[in-house]
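> what's the 3D shape of this:
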Amino acid sequence: MGVADCPAGWFCFYEWPNYGYPRGRLSDCGRQNLADWQWHFRTESAHHNMGSGKVRFLYHGERLFEIGPGNRVRSDAVPYRNWANYVERVC
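Next comes the predicted model:
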């Protein structure tokens, strides 16, 4: 089992449940295509380590799950493992 270890000022997504590496990280506001970094259909857990805003993990335009200040970690993206192909940070 891994540890949610996203650096401060970033949101991270992990290839395995329980924060198993490899790990991707982003910080920009707005919608981003995870395919730009070869991270589409790979997210199985996530960690929000930012002071504000929230991040939505999306399958095209459909919201799968969300992380933010009130819900910083998602150790397992079930039932949406490997579905996300976009993220959207609301600043």
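> switch to C-alpha atoms for all contacts and neighbour counts from now on
Noted.
> got a list of what the closest residue to residue 27 other than its chain neighbours touches?
Spatial nearest neighbour of residue 27, chain neighbours left out: residue 10 (4.9 Å); criterion: Cα to Cα, 6 or more residues apart in numbering. Under the criterion of Cα atoms under 8 Å, 6 or more residues apart in numbering, the neighbours of residue 10 are 25, 26, 27, 48, 49, 50.
> Tell me where this protein has strands.
Along the chain, counting by DSSP state E, strands occupy 10-16, 20-26, 30-33, 45-49, 54-59, 62-67, 73-74, 86-90.
> Another for comparison:
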Amino acid sequence: MYRVLTAAAAAAAFALTAVPPASAAPSVALPGVSAPVGSKLLGDEIVAPDGSRLSVGPKLYDDCTSGWVCLYADANWGGRMLRFSDYYKGNLKDWGFNDQMSSWRNNGGSVAKWFMHDHGTWGNPCYTIAAYAASSFVGAAENDTASAIEVSNWAC
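A predicted model of the protein is given here:
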């Protein structure tokens, strides 16, 4: 179960607003960003209970530290960054990151794969993200089409 959460951002600081769902305790996040239930704002990242993270502001190539698979909203590893470690399988829309990936970096030993316009069926075009590899631009045809990711030890 996921819920959309809201917050107001002011210049360099963020003011958080809790939005209680019908039957759960309130949580916090940022405007227009969805996050898994139980996520918390830690510095400039939203951290899910499983450790997955979504950056609030722009990130760089070097911000994808050892052990993480990172997706970037802009080419050349720029813009917002969504990062995963270990095993993860989920829809990018749960993070407000659907159809936004333009570049990626895998700075870990696990293989990852992303799916084009796939919202939980895991059958649409699949692209492998090799361990310790990076792509500064996914290509014109694939740009802003990633909708799901799986970090595991299996390629497409």
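> TM-score for this pair?
Between these two chains, after superposing, the TM-score reads 0.83 (TM-score structural alignment, normalised by the length of structure 1); 88 aligned residues with a Cα RMSD of 1.9 Å.
> any idea how far residue 42 of structure 1 is from the residue nearest to residue 27 of structure 1?
As judged by Cα to Cα, to the nearest Å, residue 10 of structure 1 and residue 42 of structure 1 stand 18 Å apart.
> thinking again about what came up before, out of the contacts of residue 10 of structure 1, who's the most crowded?
residue 48 (30 neighbours; other Cα atoms under 10 Å).
> what does that residue align to in structure 2?
In structure 2, residue 48 of structure 1 lines up with residue 106, judged by TM-score structural alignment.
> cool, and residue 74 of structure 1?
Alignment note (TM-score structural alignment): residue 74 of structure 1 maps to residue 135 of structure 2.
> Burial check on the spatially closest residue to residue 55 of structure 1 that is not a sequence neighbour, number of neighbours?
Spatial nearest neighbour of residue 55 of structure 1, excluding adjacent residues (Cα to Cα, 6+ apart): residue 89 at 4.3 Å. Neighbourhood size, residue 89 of structure 1 [other Cα under 10 Å]: 20.
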